[in-house]
Every structure is written in structure tokens, then in C-alpha cells.
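J.: Okay, structure incoming, though there's no sequence with it:
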């Protein structure tokens, strides 16, 4: 298992860290206490990405692939746990204390502690945060979930199902409360 810790504030040019299988574009800023724990998975980061302090990214399986587009801003205390594929598209804004995971813990056997039962991952699971979307403070996204482009996910929401493009979703579990109407040019209640 590799552990990548960054204590620098900024990297200027693009590059690749072969030891931890990370490729990144230009102008990537790592806040203090950035950690990447990697079980031989990979991560790619586009240009102009800001990771605020205390970002933790875990690739928990060799097939894990964390993909982050360009012009992404990530608030402090983001946690990503990836077994298959977590994709944050370009121009996404993520608030503080957000948790993203494409898998869940097994809990079927009541005689075995949950921590010892492993994880379950849907075959081909992809957690996707669409282009230009915004995740508010303390949002949690779990499983094979696609959040569409230009979506707003309200603070404290728990997303377990797909959210269509141009939607506002809130609550636990998250539900769509508004969608953009291109005919009127307004956000309409759903």
C-alpha cells in the first residue's frame, strides 16, 4: 500500500508520481495534510485544481481509479473512498466535509463485526459528479451514482440515486426539488 502525503502548498507544472500512480496537470494546489492512500490503483488530476486542507483519498482496490477534471475546487476535509471509479468532472465546486464513495460495507452476517465483512461494489460502479455541479457542505454520495451536469446538491444531503442534469437536490435521502426549464429560462419547482 502506498501513502502519498503532501505538505507543500502548490505544484506548478504537470507531472506524474510513478510511486503512487498519480498524474496531474498544471497549477494543482494541494492544501496542508493532503493524503492519498493507494492499493495500486491510480489517480489523474486535470489543470487548475485546488485541494483544500485535510483532503483524504483512498483507493481501496487495485482497480480503483479516481479521476478529477480541470478547474475543480475542493473544500477542506473531503474524503473519497474508491473501489472502482470515482469521477469528478471539470468545473465542479465541492464544499467542506464532503464524503464520496462508490462502494459500501457488507453487514449480512450478524455474528461477524461489520468492519470484518469487507465491502460490496456493484460491478462497473461509477460515482460521477457532472460538469459544473456544486456539492454543498457535508454532502455524502454513496454507490453507483451519477449526479448530472450543472446540479446543486444542498448541504447535508445524502445522495444514493442518480440526479438528472440541471437539478437542485436536497434532503436525506436526496430528492430533486427544482429543475431548470430551458423554455422559460427559470428554475422550476418539481
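T.: Noted; the coordinates are in hand. Everything numeric in this text was worked out from a predicted model, so none of it was measured.
J.: CA only for contacts and neighbour counts going forward, please
T.: Fine.
J.: could you point out the longest strand in this structure?
T.: Taking DSSP state E as the criterion, the chain has its longest strand at strand 175-181.
J.: putting a second one here so we can go through both:
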């Protein structure tokens, strides 16, 4: 059988580099969904990706959804909705988790600022030490600069950075972004991707439009 790239079901795509793992093969939680070929790079344990998804409780029901072919650098933290405290009351202090009688002050979920699922598109590059806050959506092909805190949605094929994270510029013009969004190359089969690696990695953007 002819190979067309690494096995998407392997924990380590390159057995010689144990600092990179395919995330979907390392997760155990049903509320984290990750696409093929998306990797986490961390010399201190790439396979421990779930430790970087914090305050993620099943009873809240939110999901972390990450697309295909994403590159996520070390130090990532996805802060999920369980980190939120109620803000409509006099105090934001979480008495209930301290027990010893204070558990009677359990907040109603409707009083918490639940912001829904956190969704990362396909072909997203996230730099080192980035924090993604609850409910954020990052579009396909976006790039998030190192040390950023992402507090609101980032459009597809944008370069964004800072704290709070803001769009710096688009990677391509509107026409090319629309074309790539429709092309969805990340959904091609492994053979088609393999046969078009040169074009996918070329800075000559006219070539991508020649692929049938």
C-alpha cells in the first residue's frame, strides 16, 4: 500500500519527534472534538494536551471543537465556561466550592455568563503561550501571535495578536479568502493532498486555482 503522508490515527506522526502529537489521538473527553492532522507541540508532554483545557465540566455542556490541520504551540490554554463566576449578584466569590455549609450558595447555571462552545477552524496556527477565552470562534486559516489572549472572534485568514487579541491584517485579499473558504482543501483525501503539496506550500497563489 502506497503511503500518502503520516497516519492520522497515530499519536506521534513522526516517531523521531515525541514533542509533537496528533491531538485527537490523545484526548479522552467527549466534550473535546479535534480533526485529523491537528497537532500540539510541547517538549514537556504533547500528549498531555487535555491539561491545557481548563475549567471544562460536563454539567455545563460546552465543547472545545478544533478543525483539521491546525498547528498549536506549547503553552496554550483554552479557558472554558466553567471558569466563569456570576456577576449579577453582590459578590462574584464562589462560596459553594469551599464547602463547610457554604455549598448552599450553588449558583444557577442561568446566572453564569455561559458563552457557548469554543470553536477553532481548520488550518489555524496558534503561537506559544496563547490563552483562548470561553466561547471564542477562530476562523479557518487564521494565525494567532504568541502570548496573545483571545477574547473575541477572529475572522478567517486573519493575523491577530495582543492582549486583548486584535486583528492586525488579513493574510490574503477578500477574493482569495472567499476562494479558499469554498475550496476546503483540508477535506481532500490524503492522496489528493499528497499530490498537491507543492502547490499548497507555494507562495504563488495563482497555482491553487489551477487544481481541479
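T.: Now that the structure is in, tell me what you want to look at. Everything quoted here is computed from the prediction, not taken from an experiment.
J.: just to revisit the earlier point, and the contacts of the longest strand of the first structure?
T.: 163, 166, 167, 168, 169, 170, 186, 187, 188, 189, 190 (CA atoms under 8 Å, 6 or more residues apart in numbering).
J.: Which of these sits closest to residue 17 of the first structure?
T.: For these, the closest approach to residue 17 of the first structure (CA to CA) belongs to residue 163, at 34.1 Å.
J.: Give me the distance between the alignment partner in the second structure of that closest one and residue 132 of the second structure.
T.: Per TM-score structural alignment, the equivalent position to residue 163 of the first structure in the second structure is residue 154. Using CA to CA, to the nearest Å, residue 154 of the second structure is found at 11 Å from residue 132 of the second structure.
J.: Residue 160 of the second structure too?
T.: 12 Å.
J.: Work out for me the element the one residue sitting closest to the centre of the first structure sits within.
T.: Nearest residue to the geometric centre of the first structure (CA atoms, centre = their mean): residue 100, 4.5 Å. In this assignment (DSSP states H and E), residue 100 of the first structure forms part of strand 99-101.
J.: Run through who's touching stretch 129-136 of the first structure.
T.: Contacts for stretch 129-136 of the first structure (CA under 8 Å, 6+ apart): 87-96, 98, 146-156, 165.
J.: Quick one, which of those residues are buried?
T.: 87-96, 98, 146-156, 165 (16 or more other CA atoms under 10 Å).
J.: Show me those that map onto strands.
T.: Filtering those for strands - DSSP E - leaves 87, 88, 93, 94, 146, 147, 152, 153.
J.: before we move on, back to that, so what does the strand holding residue 100 of the first structure touch, helix or strand wise?
T.: strand 79-82, strand 140-142 (3 or more CA pairs under 8 Å, 6 or more residues apart in numbering; DSSP states H and E).
J.: what about the last one, how far off from the second structure?
T.: Going back to what we said before, that points to strand 140-142 of the first structure. Aligned to the second structure and superposed, strand 140-142 of the first structure gives a mean residue distance of 0.5 Å (mean CA distance after the TM-score superposition for the first structure).
J.: counterpart of residue 27 of the first structure in the second structure?
T.: In the second structure, residue 27 of the first structure lands on residue 10 (TM-score structural alignment).
J.: again, but for residue 181 of the first structure
T.: Per TM-score structural alignment, residue 181 of the first structure is aligned with residue 173.
J.: any idea how far residue 167 of the second structure is from its match?
T.: Plainly put, residue 173 of the second structure is 14 Å away from residue 167 of the second structure if you go by CA to CA.
J.: Compare the two (neighbour count), which wins?
T.: The residue with more neighbours, out of residue 173 of the second structure and residue 167, is residue 167; 16 against 9, by other CA atoms under 10 Å.
J.: What distance do you get for that one to residue 36 of the second structure?
T.: 27 Å.
J.: ok, now residue 194 of the second structure?
T.: Counting by CA to CA, the gap from residue 194 of the second structure to residue 36 of the second structure is 15 Å.
J.: between these two, who's got more neighbours?
T.: The neighbour comparison of residue 194 of the second structure against residue 36 (other CA under 10 Å) goes to residue 36, with 20 against 14.
J.: That one and residue 8 touch, don't they?
T.: Yes - here residue 36 of the second structure reaches residue 8: they are 5.7 Å apart, a contact under CA atoms under 8 Å.
J.: So for these two, which residues contact both of them?
T.: residue 22.
J.: For the aligned partner of residue 67 of the second structure in the first structure, give its distance to residue 2 of the first structure.
T.: The alignment partner of residue 67 of the second structure in the first structure, by TM-score structural alignment, is residue 89. According to CA to CA, residue 89 of the first structure and residue 2 of the first structure sit 25 Å apart.
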